[in-house]
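> what follows is a protein structure lacking sequence information:
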């Protein structure tokens, strides 16, 4: 790709969902309150939602979630550590592949480093044009649109706002599919193949999809493309949805219930991956790699292996650099 860039200085804002500052009940409570207060995430009327959130959910869930974070926490949250590695690697890759010398800042929609702080650092570096890179291959109003909201709010009080472009999705980008399929092939070369490849995506309420959120269609397209790249037969792979919350129906089939049912149907070994997650986090390292493994094994499963997220692998960073370069082209 031949980029003809003007003299304005460019920058990249790499945005993921978020993480608490530390694995304690108080820090998790602050994080969950910010996350679950977003109307994009929970669209229940505020007079109904506030008493439930503050009186029930936060007091009960915060200590439980903190304990879960403690099982995966090292020097910092894995999501933040991996995100910082991704930002550093992307900055280097843009320079090597495209000759683009621009700062890349990591930001979180909820928690730290915050979007306003990261954007301020970019502007302090003289950046005038920013590519916003939400780390969500499949578009959803609950994720990608929340990034757009947060970026717009961050520039609301800036007199000289930067020019902005945002990557909307990349669920079917050839390099994304190639990277996912490559990660599965590498896993199989090291460990052998299981009876079934399960692709578990983060769920959203069914109602959101009925209101027009394209997320499930994007997930289905990703899963089918990966299965085709791996030349899998229909019975050799399955799409599921994880991490449901609350009482209303979410996208189905559910990951945990599906895993529980598989051994009785003769599926004794499963390889599971989470294509919607660009970096390993609580939902992959604890919920999928640990909690759901217990579900499968207790139901009679014999072998369960989690295939890690793309994280800061070279193929993933290559994909991100191309996505950014595509936005910069012609700007």
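It's in. Bear in mind that the values here come from a model prediction, so they are computed numbers and not experimental data.
> C-alpha from now on. contacts and neighbour counts both.
Will do.
> show me where the stretch 151-300 of the chain has strands.
163-166, 196-202, 237-242, 269-273 (DSSP state E, counting those that start in this stretch).
> doesn't residue 107 lie inside a helix?
No - looking at residue 107 with DSSP: H, G, I helix; E, B strand; the rest coil, it is strand, so not inside a helix.
> look up how far residue 154 lies from residue 117.
As defined by CA to CA, to the nearest Å, residue 117 lies at a distance of 9 Å from residue 154.
> repeat that for residue 107.
For residue 107, the distance to residue 154 (CA to CA) stands at 12 Å.
> compare neighbour counts for the two and give me the winner.
Legend: neighbour count by other CA atoms under 10 Å for residue 107 and residue 154, higher for residue 107 (28 against 18).
> take this one as well and set it beside the first:
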């Protein structure tokens, strides 16, 4: 363990400090503490007040958010969370899975680097907060922190806002640790290989193979793309690389976008509408995968596996298979471990 010591050549009354460790801080979107009204309202208020997520002027957006959306949406969102809640652990599946991912990566990094590293996780919204985990790492002697947003694809509303919060936390430290942020890894070979393996494993268990694989990515307003956000291009490249890795040809894989919010046009095609159109075109057996999510959450377990599935079946679809996120699968942990080690070069070799 790293004990507090007095810096070399410091006077006798200098306080002892811990130093010399590297923190690896994983970050995911976040989760409410509970699915009841007030925890849901606090979570949604923090999330929907983020200017990276909703960039309307505050004078226009906040009255709508506080007086209309936050009086109704906590009830509907709470019901959705309740349907997928991990009641045994008293937490959302995203929290459970992120804990499992962190535990495995902690073991991996300690095997590789011993006590030189400290591995933990934080959430952009809700608990544990980014600020609290940065503070803890500094207190435990981390004078370098590698911050890893668990989003394969860069978007202002995911990667950028996670980094923003990390930098805000650093602003409050008297002695700031050196810091690095992990870039998007949408085309990393180990990540693509893990995705392909999950598809192959799911298909091997089926008696009849799906007509098409739908890669459903979280959506965003189209104007974000026009403003220079690379998310759409990175998603499309992931689908192409996945198809190449699987050795498939033709249109057996398509990219769609889910989770629309508000009146604007979002990235198209919309998953919920397109799966219905596939059913009407005679594609009665489809599989859906969500490559942009590192862990199963409300958008996959409830939106894809319930709402989007229902849209497909109501349009005449017969077989709908949701392929889970990579979660704490060993191939995923290995991929994340490789990315971490690559980004630690020069700090730990």
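Good, I have the coordinates. No experiment lies behind these values; they were computed from the predicted model shown.
> which one is residue 42 of the first structure nearest to, not counting chain neighbours?
Spatially, and ignoring its direct neighbours in sequence, residue 42 of the first structure is nearest to residue 36 (6.3 Å; CA to CA, 6 or more residues apart in numbering).
> tell me the counterpart of the one you found in the second structure.
In the second structure, the residue matched to residue 36 of the first structure (TM-score structural alignment) is residue 48.
> now for that match, how many residues are close by?
Look at residue 48 of the second structure: counted by other CA under 10 Å, it has 17 neighbours.
> that one contacts residue 54, correct?
Yes - Residue 48 of the second structure sits in contact with residue 54 when judged by CA atoms under 8 Å, with a separation of 6.3 Å.
> any idea what residue 162 of the first structure aligns with in the second structure?
By TM-score structural alignment, residue 162 of the first structure lines up with residue 177.
> how much space between that match and residue 44 of the second structure?
Separation of residue 177 of the second structure from residue 44 of the second structure (CA to CA): 31 Å.
> next one: residue 215 of the second structure
In this view, residue 215 of the second structure and residue 44 of the second structure are 27 Å apart by CA to CA.
> same question, residue 345 of the second structure
For residue 345 of the second structure relative to residue 44 of the second structure (CA to CA), the value is 38 Å.
> which one of these two has more residues nearby?
With neighbours defined as other CA under 10 Å, residue 345 of the second structure and residue 44 compare such that residue 44 has more, 22 against 9.
> okay, and the more buried one sits in which element?
helix 37-48 (DSSP states H and E).
> again, but for residue 334 of the second structure
helix 330-343.
> quick one: contacts of the longest helix that the first structure contains?
In the first structure, taking DSSP state H as the definition, the longest helix is helix 78-98. Where contact means CA atoms under 8 Å, 6 or more residues apart in numbering, the residues beyond helix 78-98 of the first structure that reach it are 1-3, 14, 16, 18-19, 72, 100-106, 279-281, 311-312, 317-318, 320-321, 325.
> swap in 7 Å and give it another go.
By CA atoms under 7 Å, 6 or more residues apart in numbering, the surrounding residues in contact with helix 78-98 of the first structure are 14, 100-106, 279-281, 311-312, 317-318, 320-321.
> that older thread, surely the residue nearest to residue 42 of the first structure meets residue 46?
No - in this structure, residue 36 of the first structure is not within contact of residue 46 by CA atoms under 7 Å, at 11.2 Å.
> what segments of the first structure are helices?
Using DSSP H, the helices of the first structure run over residues 25-36, 46-52, 58-72, 78-98, 115-124, 144-154, 174-191, 206-210, 215-229, 255-261, 282, 292-298, 314-328.
> how about JSON lines for the strands of the stretch 151-300 of the first structure, with mean neighbour count added?
Compiled in JSON lines, those are given as follows (neighbours: other CA atoms under 10 Å):
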{"stretch": "strand 163-166", "mean neighbour count": "15"}
{"stretch": "strand 196-202", "mean neighbour count": "23"}
{"stretch": "strand 237-242", "mean neighbour count": "22"}
{"stretch": "strand 269-273", "mean neighbour count": "23"}
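> let me have these in JSON lines, adding distance to residue 78 of the first structure as columns.
Formatted as JSON lines, those follow (distance: least, CA to CA, whole Å):
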{"stretch": "strand 163-166", "distance to residue 78 of the first structure": "25"}
{"stretch": "strand 196-202", "distance to residue 78 of the first structure": "18"}
{"stretch": "strand 237-242", "distance to residue 78 of the first structure": "19"}
{"stretch": "strand 269-273", "distance to residue 78 of the first structure": "17"}
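> so what's the residue count around the closest residue to residue 65 of the first structure other than its chain neighbours?
Nearest-residue entry for residue 65 of the first structure: residue 28, 7.1 Å, with adjacent residues in sequence omitted and distances by CA to CA, 6+ apart. Using other CA under 10 Å, residue 28 of the first structure is surrounded by 25 other residues.
> got the contact list for residue 28 of the first structure?
Residue 28 of the first structure neighbours (CA under 7 Å, 6+ apart): 20, 62, 66.
> closest to residue 294 of the first structure among these?
residue 66 (19.7 Å; CA to CA).
> look up how far residue 283 of the first structure lies from the closest one.
Residue 66 of the first structure is 13 Å from residue 283 of the first structure, by CA to CA.
> cool, and residue 62 of the first structure?
15 Å.
> these two: who's more crowded?
Applying other CA under 10 Å to residue 62 of the first structure and residue 283 shows that residue 62 carries more neighbours, namely 22 against 18.
> how close does the aligned partner of the more buried one in the second structure sit to residue 42 of the second structure?
Under the alignment (TM-score structural alignment), residue 62 of the first structure maps onto residue 74 of the second structure. Distance of residue 74 of the second structure to residue 42 of the second structure, given as CA to CA: 9 Å.
> and residue 275 of the second structure, by the same measure?
In terms of CA to CA, residue 275 of the second structure sits 33 Å off from residue 42 of the second structure.
> tell me who's in contact with residue 147 of the first structure.
Applying CA under 7 Å, 6+ apart, the residues near residue 147 of the first structure are 109, 134.
> give me that answer again for 6 Å
By CA atoms under 6 Å, 6 or more residues apart in numbering, no residues touch residue 147 of the first structure.
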